[in-house]
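# A predicted structure for the sequence below; I have some questions about it.
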Amino acid sequence: MNIEEFVSEDNHMCNLGQNLFFRIFEPGAIYDLPDNEFNRKIFYWLSQYLVENLREPLDAISKLDIFDQFYVYETWLSLIKCPVEMKNISKRIIQYHIGLRTLL
């Protein structure tokens, strides 16, 4: 997928400034992903995390089969290069899955 598609208005990544985008994301990982409907949904869910709305995406992801859930989280973690963001999102995913949903 090209960067322009990744930062489209459809998935709300367009709200990121260029500096923030390059601080958080690994552009090479974006190019490696196929441009399809499921990946676009994954990007949308990730954009929701970036605006502090993680509960809804995690609820939706938890309804997927286990292989799709793994793909979503693997994709998120491959896209993020910033160690601080990597730590934060990992912590919040774990909190959700061990039942600490009220902290999100």
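Right, received. Where do you want to start?
# alpha carbons only for contacts and neighbour counts from here, please
Noted.
# which one is the residue positioned nearest the centre of the chain nearest to, not counting chain neighbours?
By Cα atoms, centre = their mean, the chain has its centre lying nearest to Leu46, at 2.5 Å. Leaving aside its chain neighbours, Leu46 sits nearest to Trp76 (6.9 Å; criterion: Cα to Cα, 6 or more residues apart in numbering).
# next, the one to line up against it:
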Amino acid sequence: MKLNEFINEENHLCNFSEEQIKEIFDLDEVKALDNNEFEKQRIFWLSQYMVGNVSEPFNEIKKLDPADQRRALETWIDLIKDVDTLKPLMKSILMEFIQGKSV
């Protein structure tokens, strides 16, 4: 996926500067993404999480079958290279999916 497809008006990543995008995300992983509707949906959910809307993307991911849930969350983990961003995300995933508690 091209960077301009990853950062666009259809998701909340357009709220981040180019410098922030380069700091937070692994751009090689972005390039490796297919440009299809399922990938765009996963990016949208991640963008929601990144701007502070935690419950809605997790609720949507929970509606998926377990294999697609895993793929969605693995995509998030693969895309984020910044440890300070990844650690709270992983804790949220653990709380929401492992312990079954709300974040």
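Thanks, I have the structure now. The structure displayed is predicted, hence computed values, not measured ones.
# the residue nearest to Leu46 of structure 1: helix or strand, and which one exactly?
In this structure, Trp76 of structure 1 sits in helix 66-79 according to DSSP states H and E.
# which helices and strands sit right next to that helix?
helix 27-32, helix 37-50, helix 55-62 (3 or more Cα pairs under 8 Å, 6 or more residues apart in numbering; DSSP states H and E).
# next, the buried residues of whichever helix or strand comes after it.
Scanning forward in sequence from helix 66-79 of structure 1 by DSSP H and E, the next helix or strand is helix 83-97. Within helix 83-97 of structure 1, the residues scored as buried using 16 or more other Cα atoms under 10 Å are Glu85, Met86, Ile89, Arg92, Ile93, Tyr96.
# next: stretch 26-44 of structure 2.
Asp26, Leu27, Val30, Leu33, Glu39, Lys40, Gln41, Arg42, Ile43, Phe44.
# contacts for that stretch?
1-3, 5-6, 10-12, 72, 75-76, 78-81 (Cα atoms under 8 Å, 6 or more residues apart in numbering).
# out of those, the closest to Lys62 of structure 2 would be?
Ala72 (10.2 Å; Cα to Cα).
# roughly how far does that closest one sit from Ser17 of structure 2?
From Ala72 of structure 2 across to Ser17 of structure 2, the span is 24 Å (Cα to Cα, to the nearest Å).
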